[in-house]
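[1] output the structure for:
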Amino acid sequence: MTLKKLALATALVTAPFMAQAELQSMDDATLSAVTGQAGISISGNFNGTVGAVVYTDTDCTNCSIRMENVQLTGLNVTDANPITVDVVEATIGGNTVNQIAIGLPSMTGGMTVGAIKVGSTSAASIGSVGIEGINFAGSTVKVWGH
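    Here you go, the predicted model:
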């Protein structure tokens, strides 16, 4: 009985190594033919902050507008309509190059600015502002080496 248990334990321990021995890399064309493997999809809830956005008029002294505590909130990307990442071919300057194409879906959310100051950073705030209905639908970002 002990020999059978030893043989079974040996088989279980070596099975993952035998399975990995058959793995082979696949090119994009082959990978595209496999269902659900032509690219990747990303979903989630994205939030971010910016410490300050400053505009300075260089024609005068201490003439700037400073927006502080900028927050991007609730930029939601659903599983049903995710960010997509694919490899595409493009012709640039007569050369064919592979690019990473990042497709941005409809993203809902907003942005708020907590304080707007005129002049110095220690000036009192003259108010705040909110931007609603941010939408990146149909945007594509392409990345490639050169």
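
[2] every contact and neighbour count from this point should use C-alpha atoms.
    Will do.

[3] please compute how far stretch 93-111 lies from its chain's middle.
    10 Å (C-alpha atoms, centre = their mean, to the nearest Å).

[4] what about the helix ranked longest in the chain, distance to the chain center?
    For the chain, the helix with the greatest residue count under DSSP state H is helix 2-20. Computed by C-alpha atoms, centre = their mean, the chain-centroid distance of helix 2-20 equals 42 Å.

[5] same check on stretch 111-128?
    30 Å.

[6] one more, so I can put them side by side:
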Amino acid sequence: MQFIKTAVAAALATLAFSASAMTPIQDAELSTVSGQDGVSIAANLNIKINSFTYTDTDPLDANGLGGGSVSFNGIKVNGLIAAEIDILSKKSFLAAAGAAGVTNPGTFYNPATGGDVVQIAIPQSVVADGHYLNVSVDAIKMGNSAASFGSVALNQIDMRGTTVWIFAH
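    Just a heads-up that it's a prediction; the model follows:
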């Protein structure tokens, strides 16, 4: 009886290995294969920037105006972002660009010579309401002053529906 169990186990293992064996496929055959569409990427952003400084390099005029700087300190970007990545054929890209309101994709993509296009899209339903990107600036300072004019916050930046296309040219 033990011999029969061993023989059945060996037969099943052989069947499993042969079913999962990889075999080469030619390019012509591969072009007819279809499968799961695209790749999804999600990220929880937590970006901190020490400061952003704008400097006016003009010399002072007769009224003492010109020159100086303003600095935005303690900049933070946080929130969730998700993206889907797909490969579009030329025909699918031109249709998608038209649907997105691009009136002349030929200004940046040559339909005569262009090929497939990588599409990166921020989907409508992956990030829940209330979890969009937020940008804040802790302090806004003039020149070398330690005094702050206050702070700025851009909250709930909703990027859903945004699409980016990447292609060779």
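
[7] mind checking the SS state of the counterpart of residue 140 of structure 2 in structure 1?
    Using TM-score structural alignment, the equivalent of residue 140 of structure 2 in structure 1 is residue 116. Secondary structure state of residue 116 of structure 1, per DSSP: H, G, I helix; E, B strand; the rest coil, is strand.

[8] which residue sits closest to residue 116 of structure 1 in space, ignoring its chain neighbours?
    residue 67 (4.5 Å; C-alpha to C-alpha, 6 or more residues apart in numbering).

[9] how close does the match of residue 140 of structure 2 sit to residue 110 of structure 1?
    Separation of residue 116 of structure 1 from residue 110 of structure 1 (C-alpha to C-alpha, to the nearest Å): 17 Å.

[10] ok, residue 84 of structure 1 next?
    From residue 84 of structure 1 to residue 110 of structure 1 the distance is 22 Å (C-alpha to C-alpha).

[11] all strands of structure 1, in order?
    Secondary structure of structure 1 (DSSP state E): strands at 40-42, 44-56, 64-77, 83-92, 95-104, 108-118, 129-132, 139-143.

[12] so which of those strands gets nearest residue 27 of structure 1?
    Closest of those to residue 27 of structure 1 is strand 83-92, at 11.1 Å (criterion: C-alpha to C-alpha).

[13] who does that closest one touch, helix- and strand-wise?
    Where contact means 3 or more C-alpha pairs under 8 Å, 6 or more residues apart in numbering; DSSP states H and E, strand 83-92 of structure 1 is packed against strand 40-42, strand 95-104.

[14] using a markdown table, lay out these together with mean neighbour count and distance to residue 133 of structure 1.
    Shown next, in a markdown table, are these (neighbours: other C-alpha atoms under 10 Å; distance: least, C-alpha to C-alpha, whole Å):
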| stretch | mean neighbour count | distance to residue 133 of structure 1 |
| --- | --- | --- |
| strand 40-42 | 13 | 21 |
| strand 95-104 | 15 | 15 |
